[in-house]
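Enquirer: A predicted structure for the sequence below; I have some questions about it.
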Amino acid sequence: MKNKLYWDYCILLIPNKHILNIMKIAFICLFIFISGMFATEAESQNARISLKQTTSVLDLINIIENQTDYLFVYDKKEIDLNRQISVKAQNKTVAEILLTIFKNTDIVYAMQGNNIVLMKKSSESIPVIQQRTVRITGIVTDEKGDPLAGVNVSAKGTTNGTITDIDGRFSIMAEPETILQFSYIGYMNQFIKVGNSTSVTISMKEDTQTLDEVVVVGFGTQKKVNLSGSVSSVDMSTLTESRPITNISNALAGLAAGLQVTSSNNRPGDDNASILIRGKGTLNNSSPLVIIDGMEGEMNSLNVHDIENISVLKDASSAAIYGSRAANGVILITTKTGKEGKLKVSYNGYVAFQSIRPGVLDPVSNYADYMEYINSGYNNSNQALPYSQTSISAWREDNGQNPLKYPNTNWIEDTFSTGVGTNHTLSMSGGTEKIQFYGAFGYFDNPGVLENAGYRKYNARTNINAQLTSWLKMGMNVSGFVGKAEPGNAGQSATEAGEQASVGAFTWGWATSPAMILRHDGRYGGIQNVEDDVSESGNNVLKVLNSTKGENTTRNIKSRFHITLQPIKDLSVTGSYSYEYTEQGIKTIPVFNDVWDFGKDQIIFKGEGESYITEKEYKRERNYMDIVANYNHRFLDDRLGLTAMVGASQEQYKYEWFNVTRKNLTAPNGTVLDAANGQISTGGNMTQWVMRSYFGRLNLDWENKYLLEFNLRSDGSSRFLSDSRWGYFPSGSIAWRMDQEEFLNSTDWLSNLKIRASYGSLGNNSVGNYSAISSYGSANYVLNNGVSTGWAITALANAGLTWEKTKVTDIGFDFGVLDNRLYGTFDWFNKKTEGILIQLPSPLVHGSATTPTSNAAEVTNKGIELTLGWRDKAGDFDYGINLNYTHVTNNVDKFKGEDYSLNGIYMTKEGLPINSMYMYVADRIIQTDDDLAIVNDMLAKNPDAFSQLGGVPQKGDILFKDLNGDNKIDPTNDRDMVGDTNPKHMFGLNLSAGYKEFDFSIFMQGVIGAKGYLNEKYFTSTVQRGYQITKEIAENSWTDGMTNAKYPKLTYQTAVNNQANTLWIQKKDYLKIRNIQLGYTLPKSVLSKVQLEKVRLYGSLENFFTFTGYKGIDPELDDLSYPTMRQAVIGVNIEF
């Protein structure tokens, strides 16, 4: 026989595949503005057969083996193989066919994995009905209430068993104390004690870690159990069921080992996260490649409810098929497609109440206290005091009774409000055997927590797949979205829209004092104390947020058309063409608002200025086409499996922009350029690149135990000159499925054990489009004693410029025990990137032209990844625990020899991690006479001890360490590498539980080992009249007589304490409770009365709790950026 099965596993233990629940989720979407409908291909989870003929049992067995992965095991003496049977099966599962042809015979069958055992009923298999036995009947369904056919129902510890019929019903004789076991491929085993019940209903929970799980890989899919590379799959249910996901990138935090997600900005519409796979592996762009339905794209452009699955390719074996862009890993996203069956409609919606984390920054808002703190700083710097005791006393005596005259404004509380966001997605899917479709429409409104700075988005998607003939299949996938940012979100910066609403809010808000009233009675207020700098009244942050009108609209359309031919058995050829176009238009017109002194009820500043109108337009266009051939066949009596794939692709990308500004609007309400008649200024540029690729993959397996995979990709890029244009990226991997060996077959507790290893080369072409050639630009030169303008070389070329190459070694294993209730994976990796592009030191003879980049640096990342989980179900209660952990270290192996580069406090040097911090080492705050004696002793030994600090430190100042012991503090000898910003440990933990119709989960994520430098404008002991100060600094800074101060004394200006030093370094370790949710699904008995398939109500808390010692806005943010929003959510999922 093809495979050997132990008979004690076979007898009436009959796990079977689930009859496919045809048609899931959906909605009709015919949208004119996206020009049609769109589709991606889906894989059926269950083998199905269509057959209408009279044949023999033997011929039917051969048909099933040829059309599925099943193998039959039987004794020819027991089975009448020549018996003629009439089969009429239209898209039926194998279980359904077998139930029909062996009905009313003495033949039974058992399914174990991919093996089907046929046997004659024995007397032992017929239970002896004793006097105390009772008949137990029931129905078995999936989590959605649909019946499951072929579920094995057995009395635990006996051979007494049966299987469920087409309607999921069963009947079995058992004693009252018997424990019934329910087992089914793709679902978790369940146990129930009979007791006094004679009728039971069992809901089977899907086993998401089943060995038959299919994982999306580059240009195809593979069974997870047969993977020899390192691939993580993201459980989409954790993203779509109950979480208020505003973008996908931020939502991925903590969901997969090796995936480092850092929120860099949370502004609505631009709340993208920084993603690294296995750490920062290069000095240049370290972002992974994102592939959406076969073409590179931006994941945040998607509606999360349209996503079917996400795969993260982490090692060379899995990612090498993408060659020159895969050095930083690959994220594959596949959108949903339709499935055969009746029409089903789904609605997902929620309302989210948004706010910022309490205590963010926490400025001193009591103005009397504020004035005293500022006076203290000026006094410590021997400066005249800016505030009189009269003003201080007046504010103290009023004690908040007259807030219009004596305000005590907390600008954080008055600026950041509570937003109410909503999200709605309506989808429909269905189809016939020949054609299937999926369509969806979504609306998303995210007002955020800053007024006039929200974002709205409309998106649509439609997928169509058509099986035109037995050898021809076609499909299309079309999607689009329109995003609109509010005027305060459009900004006035010429660089990027939204700067004003994010960083600008903090910039302007911090340049105010508590004496400013932000707004009253619809009017904007100014400084209410003449001793303040009244000119700073224009910094009113609410006024700034409302000082712009206009629009910021992004439109995107993306389409993919594909056709698949199957000229012969086991061979398919697919060709596809994809096109994406994105256009962003920004219009900015200033709004001039008056600023009031409410105490005097008069205008301080009149809202006036030079009017103008600015229009900007950004266009991105991408064309992609490929052709891929796949061959899959088994040889040598199915012992040797071969899968081969070869393909070619070409991609073109074009980006262009322009802006026009015209001054002097002739009409106050004018919104077009012709409404102005003043000076015109313009700008613009265009850039493009092209890449052609050839690629292939070969998979071999022997008896599904020994697995080999080889990949090769060749890329040619227009970014490099002809001699260096092509790069070649090979990889290979091997794996051994030890659990398939005979010596482990008798090990009941072992479900899965696989050892794997891979090695290969990846590339990175993230360089400028024209870095390999010289650039020219306008420049001034002297001629005849005059200055003239001409053209000159502004950047020198390096004709030998080529790809960065990353060599990755990965060794790992996967395991599952106790019916996969306990499961896990482990990986060790070594990732070395060579030929990193940097600018080397060059002689001055080059002149002012930029020196060329060279492939000269090397970086190594090493680390481990661990995923560990447990899931189980006992009666109506189920629960699960999933932990993922990543440890990564980083080192610059080769850079500029003894030389280094310094960007502020961040150093790049051989032997150090990327983003190493380089600064003075704080020894102590000088607080006692003994501390001051150290300063005097250094001065006695070297009068120039502190000459390079701009002053001699006094009590309350920071004393730096003299690292080289020469009694002099200087930047050359006394600065040191004091840590880096890279986290060393990253983890995610998900806990879930369910009882009957209730479900609960909590998801947390965190990092350990990262450091941050916090001596910013809002966190410093340097104070200035009219600028905010935090309570943390004000209440813990040194004052005369203190011996345990956390921070130096307040000063107006001091060169000593403003030097970058370790006192301001803080750990950025954190634990975030990303999501807590509680849900309730209405019982099937209730829904059947209103003809609904599913109704689930839930409440959810997103980003509500953060545990950290970091004093900044957020441990994920490096600067004054839009803070992370907490969200309290109420939502509903409905399926018709």
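Expert: Arrived safely.

Enquirer: alpha carbons only for contacts and neighbour counts from here, please
Expert: Noted.

Enquirer: What residues of stretch 383-390 count as buried?
Expert: Across stretch 383-390, burial judged by 16 or more other CA atoms under 10 Å covers Leu385, Pro386, Tyr387.

Enquirer: Please enumerate residues in contact with it?
Expert: Met371, Glu372, Ile374, Asn375, Tyr378, Asn379, Glu531, Asp532, Arg1025, Tyr1052 (CA atoms under 8 Å, 6 or more residues apart in numbering).

Enquirer: Return the members of those residues classed as buried.
Expert: Among the contacts of stretch 383-390, those classed as buried by 16+ other CA under 10 Å are Met371, Glu372, Ile374, Asn375, Tyr378, Asn379, Asp532, Arg1025, Tyr1052.

Enquirer: try this one next to it:
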Amino acid sequence: MYKFYTVILCGLKSRVLTKFLLTMKLFCILLLASIMQVSASGYAQMVSMKKKNAPMTEVINDIQNQTGYSFIISSDLLKRTNPVSVTLTNVALKDALDQCFYGQPFDYVINNKTIVITNKRSPALIIPKVQIIVTGKITDEKGLPLIGVNITIKGTQTGTSTDANGNYKIPVTDANTVLVYTLVGMSPQEISVTNRTTINVTLREAQTGLNEVIVVGYGTQVKKDITGAISSIKDRDLHERPITNITQALQGKAAGVYVTMKTGSNNGNEPGANPAILIRGRRSLDAANDPLYVIDGIPINGGFNDINPDDIISVDILKDASSTAIYGSRGSNGVIIITTRRGKLGAASVNYNTYAAIGAIARYIDVMTGPEFAEYKRESRRAAGTYVDGAPDADSKLFEATELASIANGSTTDWQRLMLKNEFRQNHELNINGGTEKTKYSVSFGFMDDKGYNPTQSYKRYSSRINLDQDLGERFKVGVSTLATFSKGNNANSYNTTLVSNPLGQPYDANGMLLFLPTADALQPNPLSDLVDGAVISRNNRFRILSSFYGEAKIVDGLTLRMNFGPDLVENRSGSYFSPNTTYRNLAQSTASVSEDFAFLYTWENIINYKKTFAKKHKIDLTGLYSVSSRVLEATGSSAQGLPLESFEYYNMGAAGTITGISSSYEKWSILSYMGRANYSFNDKYLLTVTARADGSSRFGADHKWGFFPSAALGWNIMSEDFMKNIEAISNLKLRVSYGKIGNTGVTTYSTQGRLGRTQYDFGGSDAFGYRPLTIRNDDLRWESTTALNLGLDFGLLNSRIAGAIEVYQSETNDLLLQKVLPASGGFGSVLQNIGSTRNKGIEFSVSTQNILPKSENGFSWSTDLNLFASKERITELSQGKVSDIGSARFIGQPIAVFYDYKKIGIWQTGEAVEAAKYSSAVGQVKVQDTDGNGKIDANDRVIVGTDLPDLTGGITNRFTFKRFTLSALVIANFGNTFVSPIYENGNNVFAFQGRYNNLNVNYWTKNNPTNDFPQPNNATSGPLFSSSLKYFDGSFVKIKNLSLGYEFDSKFAKKIAAKSLRIYGSVQDPFVFAPYVRNYNGTDPEIPGRPALVTYTFGLNVSF
């Protein structure tokens, strides 16, 4: 991360595939030619000027404008410079600097294209009675030298600074002298000399730096100049714990960002699962609510598992209209900008990162044991009147021989433990980066192998990335970022059958052979049969090439033209096969299916940028954009039944007895965009940002293709006011306000057009086929649009040892795309129209504190990051105006997604038999609330029992360092949400209360156990009345998400293995969760309620050469 430590601005910084391949070929040729160029000496720059008693700022500005070199100088040092009188004509840069800086109270060094000006060192330092000369090197956390670090003797003005290699030298007169090390953007350190002559120091980044560079979309800005609501997550925060994809790293790290693991067929913890992300809640009912993802400047279309998280160096999250309007129609749900590692100046650095992880099952789904199931089965017959206690043949009639033997032996078959195992994951990543002044490169190779706890599930990913930046002379630059990845997933899910399998059954016969039927029940096959090699196959192979090419030209000083081209090629191939001897088919014919899709997305952008400072106080930054994006998707699929051999799998579908389906599809969409943005700053005190973008989309009709999305934002750096200068306790205070309009393009490609469906009719005694309209065409569909207001306050206290932000926001989304119900007489049930609206408002709070600063080089330190946010979404209008749509569970004034159902208030008890009968129920069954009080239970008694999004979400990270140890702890929390536990839903046999299938080990009602928790099982019914009311649970939780402990060896030890640095670490993920669902219902995890809870233990290694 580049720091601006200066009061002077630093330097100006026919088929689509065929066209894509030709473009890549041309670009590679240009890159090859550029790499072969010979670098010119940086000191060959020529300078001409004539000055008389000119201030140093004027001289530096002149040199900067003529050479393009940047200057770093402190404001205090600049004030102490002397006027300059000099005449130069075509003088080399080095000689010009020597003449201009002659007699000045500073030294300078040239590093790359930066001129670092520091206090004069030892020649101007006069200290009598010198006893000790202290030398050393100052580096950052990655071991890179830091230039311009100030080293002062505490309590004096005596000091020096580091040179271009991070080295320093300072004389002291007392062994007890304390040296203070400071650099803007880094946490200061105080170290006692204690007779040492060599003191090497590692400075760590301050928790928040006003000069931190933030990626804002089509450019960057210094944090102190930001007017929008942006959360930034940097390298350290992203990689504090082992992750498999980047979305996991965002959980608990940024206010306003809600990450949920309940995705995928297995509710989120299967290998290769993608968590879902919402930024500031939901706005749309039927269109997408997913944020836009941008990687290295190019918007992408999903597939985050393709990206190796080790390649990512920062993530910036744009949340308000001012920051997202630059992406127009794709910005309404927020924008996540991902930046990957790029090459750095210096010799090649080789880094190897690896870890191995074991996921141990901490809590299984709590189902009944053999004896518990036997009693449960008896109780289900008592309720049905078919089991008589005390009858000599009661059990022999109810249970078959295998069950009776297990009852007699008191044995239990634990199907979960027989099927599941510990998860094992390994990850390896090798990256090489370096570069010269002209050429910088970063190359990485990654491999991840995740063998899930379910033997039928696994995920492998092979990835490589090449990032290259090449200067072509002084004014031209080109570069490329290319990701190539291949992944293989196995996604069969045989776990659910273990939950319902009879615990009195036997998995093997006396010879150890697998029994297909553990009991005489023909509808309960052995779940272990799915583990036989080749019996169950569900594969997904995915190949992707994602690139971004750029060319940049500096037209004149301050004016830059850039071209970006981002092709994204994805191919998926999925196949499945289920043999007859599996729980899926239960001796029926085998089935197979195969599908393949090919997608090509490209983005072409032309960006012009102009930066200029006028009269030292007026700064402008203007950006213009022309962009084209287009995506083509082709897909085919087929399915069959009755393949003759298991070895065919899904590869020989033509040999199947029956082809059950053939499908193919094609879709294409395009977006054309124009954008302009203006940033203005007056005296670094008053800030203005104005953005406007126009998008034209092929998804809409001719009269509504274009949408216009403007925004504006104001910022006031209150600390720049004179009345704040004497308030030492406050180090930063900035007020921000933004307002704008953004759009949502997350609708299906052909929404405006009517669809046709195939129909069959009789023609002369034979079947004939035709087509009929399925939906009504609507050319008047237009963009969903969101207007958003954001108020923000950035603060820093005690020299930014306490720093954070408060955001308050409200958004209104109008013209929602909803189906409007039509009269049945018209032949169509509904038509898609723009007829709804929602409101979303909330508050966010984030703070970073440096609780304890290190007192010595390896002293103890403690820092904390905390973020909290509360968000409320409400529906304000639907298809019938201010009238709720009860059939779709959408209610005016309520959240977008709610659970609308009967409310359980207990179980009918023995003394309530008459009252229960009035409600057509019985003792032992679920008692629900008679909401309208009319003496009967019907659909009008349903109520809103909760919503899936929490009222309050937060995360806190504590970091501790001592000597070479680092310890971090991440805690996340949700409060106020409701979730549906899939294992408590009737219809999946896990919770049927019939006494046939095994059930959850719940506290159910009996005459001897008159509980109000769960109803009495009854074999005479398909399930309890109002059983749907039993599936809702409080989703609140506090979870210790991760604990990580690391140790970095000193350089002497690292050198023994020919390394520059060596670090080892261990971590524990999800060790503890505190939640009502776990405490009261023996649940596993409210984040992933349908699966066992895992605790993952990881050991890792980072080594650099």
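Expert: Done, it's in. Note that this is a predicted model, so its numbers are computed, not measured.

Enquirer: so what number do they get for TM-score?
Expert: Remark: TM-score between the superposed chains equals 0.86 [TM-score structural alignment, normalised by the length of structure 2]; 1038 aligned residues with a CA RMSD of 3.9 Å.

Enquirer: Translate Tyr706 of structure 1 into the numbering of structure 2.
Expert: Using TM-score structural alignment, the partner of Tyr706 of structure 1 in structure 2 is Tyr686.

Enquirer: Distance of Asp1118 of structure 1 relative to Ala1010 of structure 1?
Expert: 12 Å (CA to CA, to the nearest Å).

Enquirer: Which one's more surrounded, these two?
Expert: With neighbours defined as other CA atoms under 10 Å, Asp1118 of structure 1 and Ala1010 compare such that Ala1010 has more, 19 against 16.

Enquirer: The more buried one: what's its closest spatial neighbour, skipping adjacent residues?
Expert: Pro983 (4.0 Å; CA to CA, 6 or more residues apart in numbering).

Enquirer: what's the answer for Lys996 of structure 1, then?
Expert: Asp876 (5.3 Å).

Enquirer: residue contacts, that neighbour?
Expert: Asp876 of structure 1 makes contacts with Gly994, Tyr995, Lys996, as judged by CA under 8 Å, 6+ apart.

Enquirer: again with Asp827 of structure 1
Expert: Taking CA under 8 Å, 6+ apart, we find Asp827 of structure 1 in contact with Ser230, Asp810, Ile811, Gly812, Phe813, Ile864, Glu865, Leu866.

Enquirer: I'd like to know which of those residues is nearest to Tyr579 of structure 1.
Expert: Nearest to Tyr579 of structure 1, judged by CA to CA, of the contacts of Asp827 of structure 1 is Ser230 at 30.3 Å.

Enquirer: isn't that closest one right up against Ala319?
Expert: No - the pair Ser230 of structure 1 / Ala319 is not scored as a contact, 9.1 Å apart, by CA atoms under 8 Å.

Enquirer: so what sits against both of the two?
Expert: Joint contacts of Ser230 of structure 1 and Ala319 (CA under 8 Å, 6+ apart) are Leu313.

Enquirer: Which strand or helix spans the counterpart of Arg697 of structure 1 in structure 2?
Expert: Residue pairing (TM-score structural alignment): Arg697 of structure 1 is matched to Arg677 of structure 2. Using DSSP states H and E, Arg677 of structure 2 falls within strand 658-682.

Enquirer: got the buried residues for that strand?
Expert: 659, 668-682.

Enquirer: after that strand comes which helix or strand?
Expert: strand 686-697.

Enquirer: secondary structure class for Ser391 of structure 1?
Expert: Of the three states, Ser391 of structure 1 takes helix under DSSP: H, G, I helix; E, B strand; the rest coil.

Enquirer: Among the buried ones among the contacts of stretch 383-390 of structure 1, which lie within helices?
Expert: The helices, defined by DSSP state H, take in Met371, Glu372, Ile374, Asn375, Tyr378, Asn379 from these.

Enquirer: Tell me the residue in structure 2 aligned with the first one.
Expert: Mapped onto structure 2 by TM-score structural alignment, Met371 of structure 1 lines up with Ala374.

Enquirer: Looking at structure 1, name the residue matched to Asn467 of structure 2.
Expert: By TM-score structural alignment, Asn467 of structure 2 lines up with Asn463.
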